[in-house]
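In: return a 3D structure for these sequence lines:
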Amino acid sequence: MTTETDFEVISAILSAEPISVDKAIAAVESDTAGAVVSFSGVVRNHDGGKPVDRLSYSAHPTAHQVMADVVAKLVAEHPGEAAQPVRIWAAHRIGLLEIGEPALVCAVAAAHRGQAFAVCSELVDRIKAQVPIWKEQFFSDGTVEWVGAGE
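Out: As a prediction, this is how the structure comes out:
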């Protein structure tokens, strides 16, 4: 039988369904974690001084594997302590999102707050930089802008 301290919980998914910070936190919490840090990147109602009505995220067919690889590499670089491995949960939405909906949710549990904050910040940066996901912004004036395409 495997105990909770024998492995790290890693979830790295793309989801067409709504994602939740509460679900992310619950997935990484443990009795041995001294810190749990979460991040929720939500759809805002403006960008570049223009009002935004909604967004749509599209993912390359390899995005699921890239997301898993990004999280696995980060865990390998931050093994934690024997009694408290670093635990990571991450999900990025795909499809149509309305204002206020979470687009990227991450949670990290670690023995100490400094490591939890650092890993969560690095996780968000790596997902945004490496996972092939593109954002289509629909502005109130009827114009559309792609972000991430061709970068």
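In: please count neighbours and contacts with C-alpha atoms only from this point.
Out: Fine.
In: go through the host helix or strand of residue 22 and flag the buried ones.
Out: Assigned by DSSP states H and E, residue 22 belongs to helix 21-28. The neighbour-count check on helix 21-28 (16 or more other C-alpha atoms under 10 Å) flags 21, 24, 25, 27, 28 as buried.
In: from residue 109, how far out is the third one?
Out: To residue 109, residue 25 is 8 Å away according to C-alpha to C-alpha, to the nearest Å.
In: in this structure, which spans are strands?
Out: For the chain, the strands defined by DSSP state E cover 10-15, 35-42, 46-47, 50-59, 87-93, 95-98, 102-110, 133-139, 144-147.
In: one more to put side by side:
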Amino acid sequence: MIVLARISDVDLDVAAHVNAVAAPDAGATALFVGTVRDNDPDARGQVVELEYSAHPDSERILREIAERVDRPGVRIAVSHRVGRLPVGGVAIVAAVSSVHRGDAFDLDRDLVETVKAELPIWKKQIESDGSHTWVGLGRVAT
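Out: Have a look, this model is predicted:
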């Protein structure tokens, strides 16, 4: 069951995602929190900030991705941030609850990897010297 699939221009609430997937029959909750780091292989120097931009259909596509990994007895809450984020800022939260931990772990990883590969969100990496690099511009919405 998809309980949350959202693109947000405000800070993501990790606890709200965990609470959204909580249920009496859930014996496990797997959580992924992706944060902005100060380095990247595409950067020439230190990253100080990211600016995320999203295709207008990104929220619909995020929901479709969540629906593809959904299984009976599972609850999914996933959000991706857009806008400017400092180092340490939360860019993505994915929470999956299930009766068993293996399902929660596996589905949460599948969800995050698919979002990373398919969601039409692009990031502009701003470096300490003021230069910037775009990442993900090759993706287009379907």
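In: quick check: TM-score for this pair?
Out: TM-score for the superposed chains, counting by TM-score structural alignment, normalised by the length of the second structure: 0.92, backed by 137 aligned residues with a C-alpha RMSD of 1.1 Å.
In: ok so, going back, which residues do residue 25 and residue 109 of the first structure both contact?
Out: Residues touching both residue 25 of the first structure and residue 109 by C-alpha atoms under 8 Å, 6 or more residues apart in numbering: 36, 37.
In: quick revisit: nearest to residue 95 of the first structure among the buried residues of helix 21-28 of the first structure?
Out: residue 21 (18.6 Å; C-alpha to C-alpha).
In: what's the nearest residue to the aligned residue in the second structure for the closest one if we skip its chain neighbours?
Out: Correspondence of residue 21 of the first structure to the second structure, assessed by TM-score structural alignment: residue 14. Excluding its sequence neighbours, the residue lying closest to residue 14 of the second structure (C-alpha to C-alpha, 6 or more residues apart in numbering) is residue 93, at 6.5 Å.
In: so who does the corresponding residue of the first structure for that neighbour touch?
Out: Alignment note (TM-score structural alignment): residue 93 of the second structure maps to residue 105 of the first structure. By C-alpha under 8 Å, 6+ apart, the residues touching residue 105 of the first structure are 19, 20, 21, 24, 38, 39, 40, 41, 90, 91, 92.
In: burial measure for the counterpart of residue 127 of the first structure in the second structure, as a count.
Out: Aligning on TM-score structural alignment places residue 127 of the first structure opposite residue 115 in the second structure. Residue crowding around residue 115 of the second structure was assessed by other C-alpha atoms under 10 Å; the count is 22.
In: was I right to think residue 115 of the second structure contacts residue 62?
Out: Yes - if you go by C-alpha atoms under 8 Å, residue 115 of the second structure and residue 62 touch, sitting 7.0 Å apart.
In: for stretch 90-110 of the second structure, the distance to its chain's centre please.
Out: 12 Å (C-alpha atoms, centre = their mean, to the nearest Å).
In: re the thing from before, who touches the match of residue 127 of the first structure in this structure?
Out: Counted by C-alpha under 8 Å, 6+ apart, residue 115 of the second structure has contacts 62, 65.
In: and the longest helix anywhere in the first structure with strand 10-15, angle?
Out: Scanning the first structure for the longest helix, with DSSP state H as the assignment, gives helix 113-130. Counting by axes from the mean of the first three to the mean of the last three C-alpha atoms, to 10 degrees, helix 113-130 of the first structure lies at 40 degrees to strand 10-15.
In: with that, I have no additional questions.
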